[in-house]
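Asks: here you go, sequence then predicted model.
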Amino acid sequence: MAKYMLLIHGDEQRWATMTPEEIARRDAGHRDFVAGAGGAIVEGNRLQDADNTTTLRGTTITDGAFLETKEVLGGYYVVEAPDLDAAIAMARKLPELAWDYNAVEVRPVWEMS
């Protein structure tokens, strides 16, 4: 089985203004995703806000995300799947895709040997 990283991107300002009902729906969606994935999930976590980021570029260290973008990385899952199509099918079940200000990137993991 190959490993794929499902990277959850979105608008952090919009996440901060989600209603309690939207948060409950999102959190329930993640519980459903984990339950439905069975043993395919290797790891997954929500990330702290982007203002807690430290970026290294060459010899320079800066506080905060390096790129000035609207979307930030909010969390991830590492999953095992037989192929990219299966990983995409899993990613389609993530609750963030119910809102138009989010995206999920599916990227194969290049495992170090």
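Replies: Good, I have the coordinates.
Asks: every contact and neighbour count from this point should use C-alpha atoms.
Replies: OK.
Asks: any idea which residue of this structure is furthest from its center?
Replies: Thr59 (28.1 Å; CA atoms, centre = their mean).
Asks: list the contacts of that residue.
Replies: Not one residue lies near Thr59 by CA atoms under 8 Å, 6 or more residues apart in numbering.
Asks: any idea how far Asp32 is from it?
Replies: Thr59 sits 43 Å away from Asp32, taking CA to CA, to the nearest Å as the criterion.
Asks: and for Ala81?
Replies: 18 Å.
Asks: shouldn't Ala50 be in contact with Leu67?
Replies: No: using CA atoms under 8 Å, Ala50 makes no contact with Leu67, being 10.6 Å away.
Asks: what touches both of those two?
Replies: Shared contacts of Ala50 and Leu67, counting by CA under 8 Å, 6+ apart, come down to nothing at all.
Asks: comparing those two, which residue is more hemmed in?
Replies: Between Ala50 and Leu67, Ala50 has the larger neighbour count (other CA atoms under 10 Å), namely 16 against 9.
Asks: now the strands for the protein?
Replies: Remark: strands assigned in the chain by DSSP state E are 2-11, 41-46, 54-57, 60-63, 71-81, 102-108.
Asks: neighbours around Val42, how many?
Replies: Val42: 12 surrounding residues under other CA under 10 Å.
Asks: second structure for comparison follows:
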Amino acid sequence: MPQFAILIYTDESLHAVEAAASELAENDRHARDLQASGSMSLAYALTPRASAVSIRQAGTTAGPFVNAEQFVAGFYVLEAPDLEAAIAIARMNPAVRTSTGGVEVRPIHSGGITTSTA
């Protein structure tokens, strides 16, 4: 079945180290629902942008690679029969209901989970 990356854009990640369970409840419930449906194969929440480190040819700097009002706060991979089905599932993400957030749906071209054989 085709896979789709769902990139979650917000104005700041809720997943700070000190985040309260109540702050994460709606997103955690959404993740559990996707997991129970069998459509989500992996998911990662990213820490707030202040913890990012950017690497360019000129060197390494503290902070996000791109300074923008919204940034990728997390992502997950869905399996869906087609793009329309993936969009319908992605519409349920809590970020879509905020005034500053949303999601981006992108078909996955190639790749997958790799493991070390060392």
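Replies: Now that the structure is in, tell me what you want to look at. Everything quoted here is computed from the prediction, not taken from an experiment.
Asks: could I get the TM-score for this pair?
Replies: Comparison of the two superposed chains (TM-score structural alignment, normalised by the length of the first structure) gives a TM-score of 0.79, and 108 aligned residues with a CA RMSD of 2.5 Å.
Asks: re the thing from before, who has more neighbours out of Ala81 and Asp32 of the first structure?
Replies: The residue with more neighbours, out of Ala81 of the first structure and Asp32, is Ala81; 19 against 14, by other CA under 10 Å.
Asks: how much space between the counterpart of the more buried one in the second structure and Val53 of the second structure?
Replies: When the second structure is aligned by TM-score structural alignment, Ala81 of the first structure is paired with Ala80. Going from Ala80 of the second structure to Val53 of the second structure by CA to CA gives 33 Å.
Asks: next, work out how far apart Tyr4 of the first structure and Ala98 of the first structure are.
Replies: Tyr4 of the first structure is 21 Å from Ala98 of the first structure, where distance means CA to CA.
Asks: neighbour count winner among these two?
Replies: Tyr4 (26 against 14).
Asks: so what's the more buried one up against?
Replies: Taking CA under 8 Å, 6+ apart, we find Tyr4 of the first structure in contact with Val78, Val79, Glu80, Ala81, Leu84, Ala87, Val106, Arg107, Pro108, Val109.
Asks: I figured the second one hits Glu43, correct?
Replies: Okay, so that is Val79 of the first structure. Yes: counting by CA under 8 Å, Val79 of the first structure touches Glu43, with 7.1 Å between them.
Asks: which one's more surrounded, those two?
Replies: Val79 (23 against 11).
Asks: from Ala24 of the first structure, how far off is the more buried one?
Replies: Going from Val79 of the first structure to Ala24 of the first structure by CA to CA gives 24 Å.
Asks: same check on Thr53 of the first structure?
Replies: Thr53 of the first structure sits 26 Å away from Ala24 of the first structure, going by CA to CA.
Asks: check Ala103 of the first structure too.
Replies: Distance of Ala103 of the first structure to Ala24 of the first structure, computed by CA to CA: 19 Å.
Asks: comparing these two, which residue is more hemmed in?
Replies: Taking other CA under 10 Å, Ala103 of the first structure and Ala24 do not tie; Ala103 has more neighbours (21 against 12).
Asks: any buried residues in stretch 34-50 of the first structure, and which?
Replies: Val34, Ala40, Ile41, Ala50 (16 or more other CA atoms under 10 Å).
Asks: want to throw the residues you listed into a markdown table with distance to Ser113 of the first structure?
Replies: Shown next, in a markdown table, are the buried residues of stretch 34-50 of the first structure (distance: CA to CA, whole Å):
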| residue | distance to Ser113 of the first structure |
| --- | --- |
| Val34 | 28 |
| Ala40 | 21 |
| Ile41 | 21 |
| Ala50 | 31 |
